[in-house]
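Student: Structure of the sequence below:
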Amino acid sequence: MDLTALGWTADRVADLPPGCEPGRVLRVDRGRLTVHAADGERRVHPAAGLHEGAAPAVGDWVALRGELAVAVLPRRSAFTRTAAGRTSAAQVVAADVDVVLVVDALVGEARVRRIERYLAVAWGSGAAPAVVLTKADLCDDVAAVVAQVAEDALGVPVLPVSSLTGEGLDAVRSLVGPGRTAAMVGPSGVGKSSLANALAGRAVAGTQDIREDGRGRHTTTARELHVLPGGGLLVDTPGMRELALYDDEDGVAQAYADVVGLAAECRYRDCEHRTEPGCAVAAAVDDGRLDPARLTAWRKLEGEARRQLLRVDARARADERKRLRSLHRSMRERPYRAR
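Tutor: Predicted coordinates for the structure are as follows:
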């Protein structure tokens, strides 16, 4: 098989260790990898010590030597979250993707804050995000919901689709051309598996009905890379009940570019955007240009990303201590400080 159909590019040859061939990771389970190499699919073992560095993830290109994957080639992008549980470790959900499809459903009220969180991680991945709103056939006013989401999904296409009727599928396919890889992310029950099946033109993922309490079921149990008709590739991921940011300060800034732009206009550099005079953010809230809920969401995600960075980065912790000392000094010197 011509590996360019799987996203291989000639400039990656320099990253291959001598005597190795490339393979794309389709699935990771039980300590073994399903990879697609030039001669087709095969099951291989990760070499001893491979997990000490960057453990292979779905979408990765690995260097193969016989039945061993001996190295993970440098990633061009990665959708990464903090692993679930009491940990600060990173978990790569999908690697070497060109576009991240943030999937939610056009059922009930638009979950704008949840979509913003996914977009923050998507922007930080190095891939281009897009919002896909499924179940358009169950929504009475698709245009209104799309407009509501698009208002806060700055610079991101918002695509309504119906896996049942086929409405909007061509717009999604246009984002996943030959050799391009898309990763679908979102909570359970929003229609990711149905969308994967519709795009693939065959059953590649199981589907189930929504539970009686309205919460989604985990129909996809493992991340898997599927080859689509026309040459695109799609990573289907299990639903995420928890999406904790991992070192995503840049992604948060991109997702909330409007708020960040306003903050740059504040009179004081260390403005907290609450009661300080000359605060451009507070002024935008007061005159209706900025939704207070969006400001609250930005504060929450910015703080979360910052705390995670401090957990994993010693230099960032030192810089934070320096910043806090400077902040305390400036607070003592502020002319508007309460006496």
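Student: can we go C-alpha only for contacts and neighbour counts from here?
Tutor: Noted.
Student: Could you count how many residues lie near the closest residue to residue 280 other than its chain neighbours?
Tutor: Excluding its sequence neighbours, the residue lying closest to residue 280 (Cα to Cα, 6 or more residues apart in numbering) is residue 266, at 4.9 Å. By the criterion of other Cα atoms under 10 Å, residue 266 has 20 neighbours.
Student: so what's residue 266 up against?
Tutor: 278, 279, 280, 281 (Cα atoms under 8 Å, 6 or more residues apart in numbering).
Student: Three-state assignment for it, please.
Tutor: Recorded secondary structure, residue 266: coil (DSSP: H, G, I helix; E, B strand; the rest coil).
Student: list the contacts for the closest residue to residue 97 other than its chain neighbours?
Tutor: Spatial nearest neighbour of residue 97, chain neighbours left out: residue 181 (4.9 Å); criterion: Cα to Cα, 6+ apart. With Cα under 8 Å, 6+ apart as the criterion, the residues that contact residue 181 are 7, 96, 97, 98, 99, 232, 233, 234, 235.
Student: try residue 71
Tutor: 47, 50, 62, 63, 64.
Student: circling back: any idea how far residue 197 is from the residue nearest to residue 280?
Tutor: Distance from residue 266 to residue 197, counting by Cα to Cα, to the nearest Å: 49 Å.
Student: Residue 12 now?
Tutor: Distance, residue 12 to residue 197, by Cα to Cα: 31 Å.
Student: To compare with the earlier structure, here is another sequence to fold:
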Amino acid sequence: MTDLTLAALGWSEDFQSQLDVGEFEATPPARLCDVHRDRVQALTPDGEFTLTLPGDLQAGDLAVGDWVLFDPAEHRITRALERRSILRRRAAGTVLMHQLIAANVDTLMIVTSCNADFNPARLERYLTLAASSDTTPLIVLTKADLVDNGAEFIARAEALSPHVRAITLDARDPAALAALLPWLKPGATVALVGSSGVGKSTILNGLTGEASETQGNRKGDSKGRHTTTARSLRPTRSGAWLIDTPGMRSLGMSDSGDGIDRVFSDLTELATQCKFSDCAHQSEPGCAIQAAIKAGDVDPDRFRRWEKLLAEDRFNSETPSEARARKRGFTKKVRSSVQGKRGRQGQ
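Tutor: As a prediction, this is how the structure comes out:
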């Protein structure tokens, strides 16, 4: 891309309104295109710069797609601007921390394939990720030529949430990529997510004109090899920006209650019709969800996936004090149950 403007980089009034008088000239804005341990790469209308971090800011606090202000004399970040959206997941480990995936994303392009990789539970996690960050989700189904009816996969994908659109395409056909243009307007930002080997790198190559490494599926299954190892912001032929992400083996939920409610809005609405406000949706009388399952209006597998995500989100979102209180409550419940059993046996 040549002759870049701030608008072409994705700058908008959301960011302009955060600047004080004179701040724009003294510390101009830049958009992060790569994040390293002790420095970042940033794009500006004047070109790409390497910026260092101030003492109160760590690389883990920043994400590809972030907007920052910097000192042009020292090439040092002065402050990071508030984001319009942030994609993040729970980091591995026992400490409640989040790993930033990408910032200021307009569309989350969830790439999967019409084969064994099509996994409703995984797709619902990505949809929750999008809903939690107010990012528009788009499911891109590749390898439709391997199945008899690609429209069936579109229907299955769009049935996962009332807020998602799904399309099929042949990632190897440059002409087919034109179907993605409505989401690739100049200045827009799209993040690519999905398992390895489903065609993410092929899509990226077609949209950007680059030649990043691609690898086929492993012999004996439909799972691919990892080809992307780091996130970066790349320009597309249409003027949009693309953030490719490594294939994520896990996508832990935490602080995602609102996103789960939006993806499973049908179940959330049904739950309000239960007889008891604290209904566990198991065997309680007057449970609207169990009634819908028996009537064939709700997929029991979808219900179980909803329960699993809610439980995981509650567990991962609790503070240390909440975790201790939960464990104490569980211990008391066990003791009470054991004492009650002993009492009955002594009668």
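Student: ok, back up a step: out of the contacts of residue 266 of the first structure, which end up buried?
Tutor: Buried members of the contacts of residue 266 of the first structure, scored by 16 or more other Cα atoms under 10 Å, are 279, 280, 281.
Student: Relative to residue 77 of the first structure, which of those is nearest.
Tutor: Nearest to residue 77 of the first structure among these, counting by Cα to Cα, is residue 281 at 32.2 Å.
Student: And that closest one? What does it align with in the second structure?
Tutor: In the second structure, the residue paired with residue 281 of the first structure is residue 289, using TM-score structural alignment.
Student: For that match, which residues are in contact?
Tutor: With contact taken as Cα under 8 Å, 6+ apart, residue 289 of the second structure is in contact with 267, 270, 271, 274, 281, 298.
Student: can you name the two of those residues that are farthest apart?
Tutor: Taking Cα to Cα, no two of those sit farther apart than 274 and 298, at 14.6 Å.
Student: what about residue 14 of the second structure, which SS state?
Tutor: Recorded secondary structure, residue 14 of the second structure: helix (three-state DSSP).
Student: So what's the residue count around it?
Tutor: Neighbourhood size, residue 14 of the second structure [other Cα under 10 Å]: 12.
Student: What is the burial count for the closest residue to it other than its chain neighbours?
Tutor: Nearest non-adjacent residue to residue 14 of the second structure, counting by Cα to Cα, 6+ apart: residue 84, 7.2 Å away. Close neighbours of residue 84 of the second structure, defined as other Cα under 10 Å, add up to 16.
Student: any idea how far residue 84 of the second structure is from residue 293 of the second structure?
Tutor: For residue 84 of the second structure, the distance to residue 293 of the second structure - Cα to Cα - is 38 Å.
Student: Check residue 223 of the second structure too.
Tutor: With distances taken as Cα to Cα, residue 223 of the second structure is found 33 Å from residue 293 of the second structure.
Student: The two: who's more crowded?
Tutor: More neighbours surround residue 223 than the other of residue 223 of the second structure and residue 293, with 17 against 14 (other Cα under 10 Å).
Student: how many neighbours does the residue nearest to that one when sequence neighbours are not counted have?
Tutor: Using Cα to Cα, 6+ apart and skipping the chain neighbours, the partner closest in space to residue 223 of the second structure is residue 217 (5.4 Å). As a burial measure, residue 217 of the second structure scores 15 neighbours (other Cα under 10 Å).
Student: list the contacts for residue 32 of the second structure?
Tutor: Listed by Cα under 8 Å, 6+ apart, the contact set of residue 32 of the second structure reads 40, 41, 42, 43, 63, 64, 65, 66, 67, 68, 233.
Student: Kindly report the same for residue 303 of the first structure.
Tutor: By Cα under 8 Å, 6+ apart, no residues touch residue 303 of the first structure.
Student: which SS state does it fall under?
Tutor: When classified by three-state DSSP, residue 303 of the first structure comes out as helix.
Student: Show me what it aligns to in the second structure.
Tutor: In the second structure, residue 303 of the first structure lands on residue 311 (TM-score structural alignment).
Student: The aligned residue in the first structure for the residue nearest to residue 223 of the second structure sits in which helix or strand?
Tutor: Pairing criterion TM-score structural alignment: the partner of residue 217 of the second structure within the first structure is identified as residue 210. Counting by DSSP states H and E, no helix or strand carries residue 210 of the first structure.
Student: give the contact list for residue 210 of the first structure.
Tutor: For residue 210 of the first structure, the contact set (Cα under 8 Å, 6+ apart) comprises 189, 216, 217.
Student: Check the gap between it and residue 31 of the first structure for me.
Tutor: Applying Cα to Cα, the value for residue 210 of the first structure to residue 31 of the first structure is 32 Å.
Student: just to revisit the earlier point, what's the closest of the contacts of residue 181 of the first structure to residue 294 of the first structure?
Tutor: Closest approach between the contacts of residue 181 of the first structure and residue 294 of the first structure, by Cα to Cα: residue 99, at 24.4 Å.
Student: From what I see, the closest one and residue 128 are in contact.
Tutor: Yes. Under the criterion of Cα atoms under 8 Å, residue 99 of the first structure makes contact with residue 128 at 4.6 Å.
Student: Of those two, which one has the most company?
Tutor: Shown here are residue 99 of the first structure and residue 128; by other Cα under 10 Å, residue 99 has more neighbours (24 against 20).
Student: can you tell me how far the counterpart of that one in the second structure sits from residue 43 of the second structure?
Tutor: Aligned counterpart of residue 99 of the first structure in the second structure: residue 107 (TM-score structural alignment). From residue 107 of the second structure across to residue 43 of the second structure, the span is 20 Å (Cα to Cα).
Student: again with residue 61 of the second structure
Tutor: Distance check for residue 61 of the second structure against residue 43 of the second structure: by Cα to Cα, it reads 18 Å.
Student: same thing with residue 289 of the second structure?
Tutor: 50 Å.
Student: ok, now residue 5 of the second structure?
Tutor: Computed as Cα to Cα, the residue 5 of the second structure to residue 43 of the second structure distance reads 10 Å.
Student: More neighbours: those two, which one.
Tutor: Per other Cα under 10 Å, whichever of residue 5 of the second structure and residue 43 has more neighbours is residue 43, with 21 against 13.
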